[in-house]
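Chemist: Here is my input; please provide its structure:
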Amino acid sequence: TTSGATGYFIEYGGSAIRSLTMEGRLTLCNLSIEMGARGGMIAPDETTFAYLKGRENAPVGEEWDKAVAYWKTLKSGDDAVFDKEILFDAADIEPMVTYGTNPGMGMGVTQTIPTVEGMNEVAKTSFMKSMGYMGFEPGESLLGKKIDYVFLGSCTNGRIEDFRAFASIVKGRKKADHVIAWLVPGSWMVDAQIREEGLDKIFEEAGFQLRQPGCSACLAMNDDKIPAGKYAVSTSNRNFEGRQGPGARTILAGPLVAAAAAVTGEITDPRTLIG
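Modeler: Just a heads-up that it's a prediction; the model follows:
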């Protein structure tokens, strides 16, 4: 939930976490705030060191070796005791979408919106208000739901690997005619990488335009606002009422879900377009 970790600091561990790229780890730690945590961390390892080596301001030579030796100590001991441990099997997690008006209202893309059964009156009132704003019904599936906008960007999901993932779905396909798509790199460095790798050509051939780096539709900056009542599949991190424009309806998702929606014009399980 949006308050499940309030007041705490989260350490992420396990084989699925260790297999993440540095960009994926940054996204995950970034999202810790969305469950109320004060912060999130992942123990540094070879992935971390490879990401840092050679970067501006990174130590070099003997100083680099000293730094790595120190960084290797920055992890919880095997005997560490945590206030709470929560275990997830990554194999059980499918592509996700949100159906409501806060990041905690999420579900697997093939699942259905919860019903009010078992909710207390306060929770029920809040839930139904959210359903009214989004134009959804309890128990409804979002698969096949027509969408109007797609936003790939933000500090959460505007990194190079997010654009690679998006490109992997749209390559050889075309953007749905009725969909307006905003592809916004998270930084000028990411913009340069996109062009170096030729991803911009893939986007152009599929009918997409790469925009200048910035916050853009994440929080309705400048003219990048979703009109009232329109549905936007967004790779940003917040879907509050009006976050992307007055009356805008935001469905948070990852880059693969966003790409699938962009080419089909509706909420689609990206796994059906892979391979």
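
Chemist: from here on, contacts and neighbour counts on C-alpha atoms
Modeler: OK.

Chemist: residues of the strand or helix carrying residue 63 that come out buried?
Modeler: Per DSSP states H and E, residue 63 falls inside helix 61-71. Along helix 61-71, these residues count as buried under the neighbour rule (16 or more other Cα atoms under 10 Å): residue 68.

Chemist: Now find how far off-centre it is within its chain.
Modeler: 33 Å (Cα atoms, centre = their mean, to the nearest Å).

Chemist: ok now the helix or strand following it, how far from the chain's centre?
Modeler: Using DSSP H and E, the helix or strand that follows helix 61-71 in sequence is strand 96-98. Strand 96-98 sits 10 Å away from the centroid of its parent chain (Cα atoms, centre = their mean).

Chemist: One more, please, to line up against the first structure:
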Amino acid sequence: GGVETYRKSLGYMSFNEGDSMIGKEIDFVFLGSCTNGRIEDFRGFCSIVEGRQKASNVTAWLVPGSHKVVAQIKEEGLDKIITNAGFVLREPGCSACLAMNDDKVPSGKLSVSTSNRNFEGRQGPGSRTLLASPLVAAASAVQGVVTDPRTLLV
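Modeler: Prediction:
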């Protein structure tokens, strides 16, 4: 049971017991869909990325929860902050939350995701997912490693 499952999960994630998540190099950041795709999530994300640039090693998918959220993002000028920081705003939909369309995290790659599930293969076969808040996702996206957003707040 429990110990075996625990060891299997560490192996799947390529983590060791006692590892700090801070500083782990990441490959993908996923903000949004129905969970954490609200306007306040995009405001939070933008509060961190404004004036910064997306890390070159990170592929980011920013997916608003609805067309209403897209309209608010544009109305508040958040789309410009997103674009200036090197990100692309996606169309509302499920996207990488559950590996639909081509939005799949490749096997072995590490994703920081604001979705609400991270079971094996959720974001693509063999993908590894760390669930995080929009602030952690934003900080990690600009640093290229798992980052505590408090270190970037001034």
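
Chemist: And the TM-score between them?
Modeler: Superposed pair, TM-score by TM-score structural alignment, normalised by the length of the second structure: 0.99. Supporting alignment: 154 aligned residues with a Cα RMSD of 0.5 Å.

Chemist: What's the match for residue 64 of the second structure in the first structure?
Modeler: When the first structure is aligned by TM-score structural alignment, residue 64 of the second structure is paired with residue 185.

Chemist: Near its match, how many residues? Count them for me, please.
Modeler: Neighbour count for residue 185 of the first structure, taken as other Cα atoms under 10 Å: 29.

Chemist: Remind me what the helix holding residue 63 of the first structure packs against, helices and strands.
Modeler: Helices and strands touching helix 61-71 of the first structure, by 3 or more Cα pairs under 8 Å, 6 or more residues apart in numbering; DSSP states H and E: there are none.

Chemist: What are the boundaries of the helices in the first structure?
Modeler: For the first structure, the helices defined by DSSP state H occupy 15-18, 22-30, 46-52, 61-71, 121-134, 154-157, 160-170, 188-196, 199-206, 255-264.

Chemist: I'd like those laid out as JSON lines, including distance to residue 97 of the first structure.
Modeler: Shown next, in JSON lines, are the helices of the first structure (distance: least, Cα to Cα, whole Å):
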{"stretch": "helix 15-18", "distance to residue 97 of the first structure": "20"}
{"stretch": "helix 22-30", "distance to residue 97 of the first structure": "16"}
{"stretch": "helix 46-52", "distance to residue 97 of the first structure": "28"}
{"stretch": "helix 61-71", "distance to residue 97 of the first structure": "36"}
{"stretch": "helix 121-134", "distance to residue 97 of the first structure": "13"}
{"stretch": "helix 154-157", "distance to residue 97 of the first structure": "14"}
{"stretch": "helix 160-170", "distance to residue 97 of the first structure": "16"}
{"stretch": "helix 188-196", "distance to residue 97 of the first structure": "25"}
{"stretch": "helix 199-206", "distance to residue 97 of the first structure": "23"}
{"stretch": "helix 255-264", "distance to residue 97 of the first structure": "8"}
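
Chemist: Now do the contacts for the aligned partner of residue 261 of the first structure in the second structure.
Modeler: Using TM-score structural alignment, the equivalent of residue 261 of the first structure in the second structure is residue 140. Neighbour list for residue 140 of the second structure: 26, 29, 112, 146-149 [criterion: Cα atoms under 8 Å, 6 or more residues apart in numbering].

Chemist: Mark which of those are part of strands, please.
Modeler: 29, 112 (DSSP state E).

Chemist: Please tell me which one of the contacts of residue 140 of the second structure counts the most neighbours.
Modeler: Neighbour max across the contacts of residue 140 of the second structure (other Cα under 10 Å) = residue 29, 29 neighbours.

Chemist: Map that residue across to the first structure for me.
Modeler: Using TM-score structural alignment, residue 29 of the second structure lines up with residue 150 in the first structure.
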